[in-house]
Structure formats: C-alpha cells, structure tokens
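predicted coordinates and the sequence they were generated for:
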Amino acid sequence: MAIGGLSAALQVGAREMLEGVAPSLCTDDVPDCKEWAASSACLENPFYTREHCAKSCGVGACARSVKGGRIGGYATMAATRQYATQFYGTRDVADGHFRWDVSMGDYAIEGQKLRGDPWLMLSSLGVGTYLGAEDEQTDKDVTAAILQSLSRGWNVIDTASNYRHGRAERCVGEVFRALHHVKNQGLRRDSIFLSTKAGFISDALRDKLMKESKIVQSDLAQGVNCIHTECIRASLQESLENMGIRTVDLLYLHNAAETYIPAIGRPSFFALLRKAFIELEDLKRQNHIRSYGLATWNCFRTRPGDRLYLSLEEVVELAREVGGRNHGFRYIQLPISLTMDEAWSQSWQTVNGRSASLMEAAAELGVGVFASGPLQEGDLLKAEVNGAIRVPEWPALSTAQVLLQISRSTPYLTATLVGHKTLAHVAQNTEVAFVPPLDNATFHLLMGNLKLEQHA
C-alpha cells in the first residue's frame, strides 16, 4: 500500500482527462522531486510537499502551466468503483464507508430493473469547503486537505460559487489540475463526485448581468440570491471556469426556498422553480451538469404549515413534469446532526398518501441526500455538549468523530460533508471510516438514548 492509502493498482488504467492537452513534466530542481511526481507521492503528501517543494510537483504553481482547455469527464460507475476497490480489504476503510448511490441511475420501470448507466460508488464522508479566511494560506491549506482526503478514501467534494467569494472553487480547480499534472496518477476526474451551487452570485456577475439587461433588481431575492435562468447559466459558467472543468456532477440551487418564499410567496416561487428546472434540464442535455438539486437549510426541516415548508414529493413531481421520468433532479442537501435531526426523526413528508420522514421520502422518490453541518460549525464541540455524548459502542472515538459517525449513520444517507484544513484533522476525520456505520435499528436506539440523556 502506497503512502496515504493509494495502491499501485489505482494507477492502472489512468487516462488523460484534459482533451487535446499533453500533461506537463515536472521541471523542479528540488532533490527527489521528479521521483515524487512519478510515484504520485506529492499528491499523497500534499501538506509536506507544499512546505518543502517550491512548485509542489503539480499541486501548486507548476500546475498552472497546464493550458489548452478545461478538464473533461464526470463521475462514472466504473471509475468510482475502481477507486473504492483500492481501499476494500485494507485497514483504510470499514464496510459501509463506500455506498452504491442509486440516485444517478435511471428511474425504475415497473417490473424491470434499473436501466442505463446508473450507480456511483461514493464515500460516506465528503470534503466540504465552506469555512475559512479569504487569503492565500487558507487556499493552500484547503487545496492540500482536499488532495490528502482523496488519497485517503474520500471521493466526494462539495463547494459553492460564493464560498470564500469563489476562492473555494478555485482551490478545487487547483486540485484537478494537480491530478492531471502528475503523470500516472490513478486519481482522476471520473472517480470523483463534485457538487457546486448557484444562487448567491458575486457582485461582479450581478452587475454584469444587470448592465446587459439580462436581469433586473427584482429578479434577486432579498437582494442577494438569484435563480433566474440567466443567473443560473452565468453562475455555472463562472464556476466551471473557476474549477477548470467541463462538467459538474451536481449543481444545487442554493437556499432558494429560504430566500425566495419570504420575498415572493410560495406560488410565485414554484413558478420560478419551474423555469429554473427547465434551464437545468437544458444544461444537463448540454453535459455541463449531470444532475441538479436543492441545497437547503430550513425548508426540509420544518413541519407542514410552516411558511418555509417544502414537500419533496411536490418538488420531484415538478421535475418530472419538466424533465420526464429520467429528469435530473437527483439530490438534496440539508443539515443533519445530533441536534438537527428532523430529517429522520420527524414524519413531516408525505409520499403516495402516507406520512414519512424526509429520509424515507427521499429513498422512495430516488433522491440522494447529503448531510451538511455535522459539527454545526464547531458549536457541538463546546464543553456543555461534550458531556452529553457518551457512546459505549465507540469508546475510542473523540467527540468530533462521534458526531461524524452519528451523521453518516443516518438511514438512507448518501454522505456527510465536513470541512478540514490541516493534516491532523484530515487524519482524525478519516479514522471515522475505519468504524462501520450503525445499522438502522441500532441508530434509532442510540439516538433515542442520547436524547434521553440530553434531557435528563
């Protein structure tokens, strides 16, 4: 097993990702640099490399010499499965870390099996890129942390157009250039599931679209969020440019319900959402995106009758009306944590005339769910919460690891997203993958006991 968990077999079958562009050769004069680049060690040890290597063997400055077009490809069943198999049978992951995600498969026809180019094998932990200062050092740390995570069995990356004012997406772009730059590196674009978000557009993009009379001020909800078709397309193109890629696996509309419903009301929001879905289906046909979804905070965590409440079944039905049976609405994202448990604990959704939890509804409707905020931006690590988390099943896990394990064990979940920027935090968070997630019955029993202790 190579350093960081990548076996030599992972390098077999690597192909060029950048269409029509030959990979650059490392030109650094640092001792051992070329040997590191040839063996992929610079990607498996990015924190060390960035400190000791002037150009970081493709992780940093010399990766920017790759020119001639964007990196092509998207996550596929074959490549994600190949990636996952490098970690099976080793101490690097336990059963349940990699999961077949059926959300990208064509929907079932009654009496037949799923058809088409369907499932992806995704890690139960994904790298989030939300928090951090807007400076060069944070850029370096985020880039290195993503690369380190990829070499440790994480093949899910989540970002957004407004995270750190676009710097997060540019870090992701540097990651993909680094993967391309290092010769014979088995990690590649089609083994990685990448999501980004449109909605909170930059001031510069907003001003440009308004100057071109493509949008007006009233198209923006609360002055900051825009899911007008022109905004969606322009924002996506800006994101693709930031990341230097041709296709994103998943494009979310970012907190659309939370910003638009209070501003324009539910009927007008659904009318706007229909137009947005039509645009997203067109972007899917053009292969700029492979799927779309809603990244949310409150709308799937509130009870029926609440102003912000959304029925997942209604949203899916809208997507079916727009895109047919095999529409592109495949995922949602929302907070799921020890204290934000509505997704599985409350039967506030309705599917086929019966009450269900959001997780049950999503599973029945063929929608994948990504969990955000497992640590609630660190709030759950405070001393008063620590004492309430006592889990005999995981005596060796830290509080942060227990919180991640709780989130990733949520029934029917695709993956839990967590951000990290240091080698130590990547290692600590990756240790969670060594422990099998809970089965559904044990999960509900454990969570019930934790709730009782918290209220005792």
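Arrived safely, thanks for sending.

C-alpha from now on. contacts and neighbour counts both.
Noted.

mind listing residues that contact the lengthiest helix in the chain?
Counting by DSSP state H, the longest helix found in the chain is helix 266-285. Outside of helix 266-285, the residues within contact range by Cα atoms under 8 Å, 6 or more residues apart in numbering are 227-229, 232-233, 257, 260-261, 289-292, 318-319, 322-323, 327-328.

want to compare, so here's the second one:
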Amino acid sequence: MIKGYATREKTLNYLNNHESKYRETTWFYCSPIAIGTHLGDMTNEDSELYEKTIKYCLRNGVNFIDTALNYRGMKSEKDIGKVLESLITNKELDRSEFVISTKAGLIPGDIDAGLVPSDYLKYVLLKNEIIQEKEIQTVAHQKHVLTPSYFQFALNQSRSHLGLETIDIYYLHVPEISMKVLGEEAFYKMLEELFYFFEQQVKKQTIRFYGLATWLGFITDSDEKGYIFLEKTEKIARKVGGLSHHFRFIQVPLNSSLPGANNRETQSVSGITLTVLEAARDLDIHVTTSAPFNLGKDVENTDDILRFLMNTKDILSTMVGMKRVNHAKENIATYK
C-alpha cells in the first residue's frame, strides 16, 4: 500500500502549481471543492467515467476526494484506488499532495462479489462474527452499526480498495440512524467506545483524523429523534483523546432544500445558540458540505450554487459529485 498522507507543504505546492484557490487547516491545504463519488450506477461503464474524471481533477487542481465504503457497492473506492495507483506510479502525483476522506457505518454491498447489503450482512459480517445481530440498528431499509470490530473490518477494506496505508479523514457515516434507535444515553456511550478505537487508529497511522458525516443529525431540531449535539460529541473526543484529540471534521448537507447548516441555530456552545457552522468553528472543527446540487435535482444554476458555497464562511470544502469530465471542467472553471 502507498505510504504517507496529506501535508501542509506539499498540498500548498500542488495548489499553487495549479494556480488554484485553496482552504487551509493546521495540517493541510485543500481545494474549495472536492470530488464526490456517491451517485452513479454500479457498472463498469460508470467506473470508467469516474476514473477519467478523477484523473482530470487531480491533474487540474482539485486535491480533495470524498467517498465511502458503501458508495456504488464498493466500486467508488476501488475506482479511486486504480487512479491513485496509476498517477502515483507514473510520478504524476505524490501521496502528500492530496486529501482523501471515506466513511463507514452503513451496511454495504459488494457488487463485484454479487452481494447486495442483506447478503453482505449475512454471508460476510455475521457469518465471520465481525458483528452480531444485536449490534445492528435498523431504520426503514437502512442498517447501521457503531461496533468497533465492524470499523476495524471496514477500515481495512477501505484502505485495501484505495491502496493507501493512511486515510486522511475517516467519518462515521450517518450516525443519526443509530441515535434514533438507541436513544441519547446508549448512543453517546457507544460513541465514546468508537472514538477510543479511532484514536488508537490514529496512533497506528491507519487514519489521521476522524469525524461524523451526517444528513440531518446536526441540523434538525434538538427535540427530534436522531439529533446529535456537536458540543457533547466534542467533549467525548476530549475525554478520550485529550485536548489534542483527532475529532476535527464533520460533514453536513447544504443546498437550497437543506439550508439549515447555514441559517438555523440548531446547536449551542457554552449555552449560546448557533448554527452548526458557527458551533464547529468555536469547537475548532472543520466543516465539509455535501449534496450542493440536492442529489442532482438542482442542476440549472450550478455556477451560482458553487460560488455561494465558496463564499459562505466556515466551509472548508464542498463535496461535488463529478462523474463526467465536462462537468469537472465547468466546476473547476467556476472556482478558479
């Protein structure tokens, strides 16, 4: 596997060499948009499109890639891995020049193995005793887990797919599903155990940082099922990892249908009500945003949407689904 991770010096050099705008963290610089890999069919045809587009983006100033174990039946991670291996082997790209985030928590399928999520659960996770039936939280058709043994397995899968020894940002994916089933007390207790596992993985250099990638968890009302209190979550990280803990990133949707991250005071810090963007800033947590075009429903004014998001305070980077090179060219032209 390819060693290393994103560094301040190399990411800044990369972005300057491509005359790209950038955002800054203490640990690296990144492009204001990232390559999103959620949407698309689980086909080789779509994999070819993604591979071409990811190559184009990495060659033209986008140095942030976002994915998840369950995206497109595991094909998205595998597609990214192929591109990274090719560009790094050919010395077109250095591991320290780009940032990659992935996620786990939902039960995935594996399309290449012919396993839909229910089969993957039965024949891989339960059969091999990676998790137990009682550790699964189910809401509608979604099955979610918080068990560290699952994340050890999932993290190894993601690292293998991507071909990377270290993942820059590792998210707990849609944790509000488990919150809805478990309730606050049990959820936060299990979250503490999981954060302990994540801190151990940082020490082992399988990940650099961890976070929560949510849908409505941070932006719904505090009395709604599934609500997650960011300040309490950060306190758990401090309890587990001290002031130098590695819970430094969250991901929330932000679009015309879900504007709450920017304009609804659903969080609080030290008793002061704030938006999640403001709360995260006060807690020294970086925010990435997802679904800028509302999962493909808002595609008429993409330039205006991207400009709005790039001008919104406290957004580190926006995850933009880009499966076609022509869309990538348009998006890159907008932010440059």
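It's in. Treat the numbers as computed from the prediction; the structure is a model and nothing was measured.

ok so, going back, residue range for the helix or strand just after the longest helix of structure 1 in structure 2?
Next along the chain after helix 266-285 of structure 1, taking DSSP states H and E as the criterion, comes strand 292-295. Strand 292-295 of structure 1 corresponds to residues 210-213 in structure 2, going by TM-score structural alignment.

and the matching stretch, what's buried?
Buried positions in stretch 210-213 of structure 2, judged by neighbour count with 16 or more other Cα atoms under 10 Å: 210-213.

do stretch 73-84 of structure 2 as well
Neighbour-count burial for stretch 73-84 of structure 2 flags 73-81, 83-84 (criterion: 16+ other Cα under 10 Å).

tell me how far that stretch lies from the chain's centre.
Taking Cα atoms, centre = their mean, to the nearest Å, one finds the center of stretch 73-84 of structure 2 at 15 Å from the center of the full chain.

kindly report the same for stretch 163-173 of structure 1.
The answer for stretch 163-173 of structure 1 is 14 Å, by Cα atoms, centre = their mean.

neighbouring contacts of that stretch?
So stretch 163-173 of structure 1 is contacted by 129-134, 139-140, 142-143, 146, 159-161, 202, 239, 242-245 (Cα under 8 Å, 6+ apart).

returning to that earlier point: residues contacting the match of strand 292-295 of structure 1, please?
For stretch 210-213 of structure 2, the surrounding residues in contact (Cα under 8 Å, 6+ apart) are 103, 169-175, 198, 246-252.

same thing but at 10 Å, please
101-105, 167-176, 195, 198-199, 201-202, 218, 230, 233-234, 237, 245-253, 285-290 (Cα atoms under 10 Å, 6 or more residues apart in numbering).

do the same with stretch 296-306 of structure 2
Here stretch 296-306 of structure 2 makes contact (Cα under 10 Å, 6+ apart) with 32-33, 39, 255-257, 291-293, 308, 310-312, 318, 320-321, 327, 330-331, 333-335.

now, those that are in strands?
Residues of the contacts of stretch 296-306 of structure 2 located in strands (DSSP state E): 33, 318, 320-321.

circling back to that earlier point, select from the contacts of helix 266-285 of structure 1 every entry located in strands.
When these are checked against strands (DSSP E), the matches are residue 292.

which among the contacts of helix 266-285 of structure 1 count as buried?
Buried members of the contacts of helix 266-285 of structure 1, scored by 16+ other Cα under 10 Å, are 227-229, 232-233, 257, 260-261, 289-292, 318-319, 322-323, 327-328.

list the contacts of the residue nearest in space to the middle of structure 1.
Nearest to the mean C-alpha position of structure 1, by Cα atoms, centre = their mean, lies residue 158 at 3.0 Å. By Cα under 10 Å, 6+ apart, the contact set of residue 158 of structure 1 is 126-130, 168-169, 172, 193-197, 250-251, 370, 372, 417-419.

same thing with residue 172 of structure 2?
Residue 172 of structure 2 makes contacts with 68, 102-106, 145-146, 151, 191, 194-195, 198, 210-214, 250-251, as judged by Cα under 10 Å, 6+ apart.

that one maps to what in structure 1?
Match for residue 172 of structure 2 (TM-score structural alignment): residue 253.

name the element that match belongs to?
strand 250-254.

mean deviation of that strand from structure 2?
Superposed on structure 2, strand 250-254 of structure 1 shows a mean distance of 0.6 Å to its aligned residues (mean Cα distance after the TM-score superposition for structure 1).

measure how far that strand is from the centre of its chain, please.
That offset, for strand 250-254 of structure 1, works out to 10 Å (Cα atoms, centre = their mean).

between it and helix 266-285, how many degrees?
160 degrees (axes from the mean of the first three to the mean of the last three Cα atoms, to 10 degrees).

surely residue 158 of structure 2 meets residue 102?
Yes. Look at residue 158 of structure 2 against residue 102 with Cα atoms under 10 Å: they come within range, at 7.6 Å.

joint contacts of these two?
Both residue 158 of structure 2 and residue 102 are in contact with 67-70, 77, 167, 170, where contact means Cα under 10 Å, 6+ apart.

related to what we said a few turns ago, relative to structure 1, what is the average displacement of the match of strand 292-295 of structure 1?
Taken over the aligned residues, the distance from stretch 210-213 of structure 2 to structure 1 averages 0.5 Å (mean Cα distance after the TM-score superposition for structure 1).

next one: that stretch to chain centre, how far?
In terms of Cα atoms, centre = their mean, the centre of stretch 210-213 of structure 2 is set 7 Å apart from its chain centre.

so stretch 149-159 of structure 2 matches what in structure 1?
Stretch 149-159 of structure 2 corresponds to residues 230-240 in structure 1, going by TM-score structural alignment.
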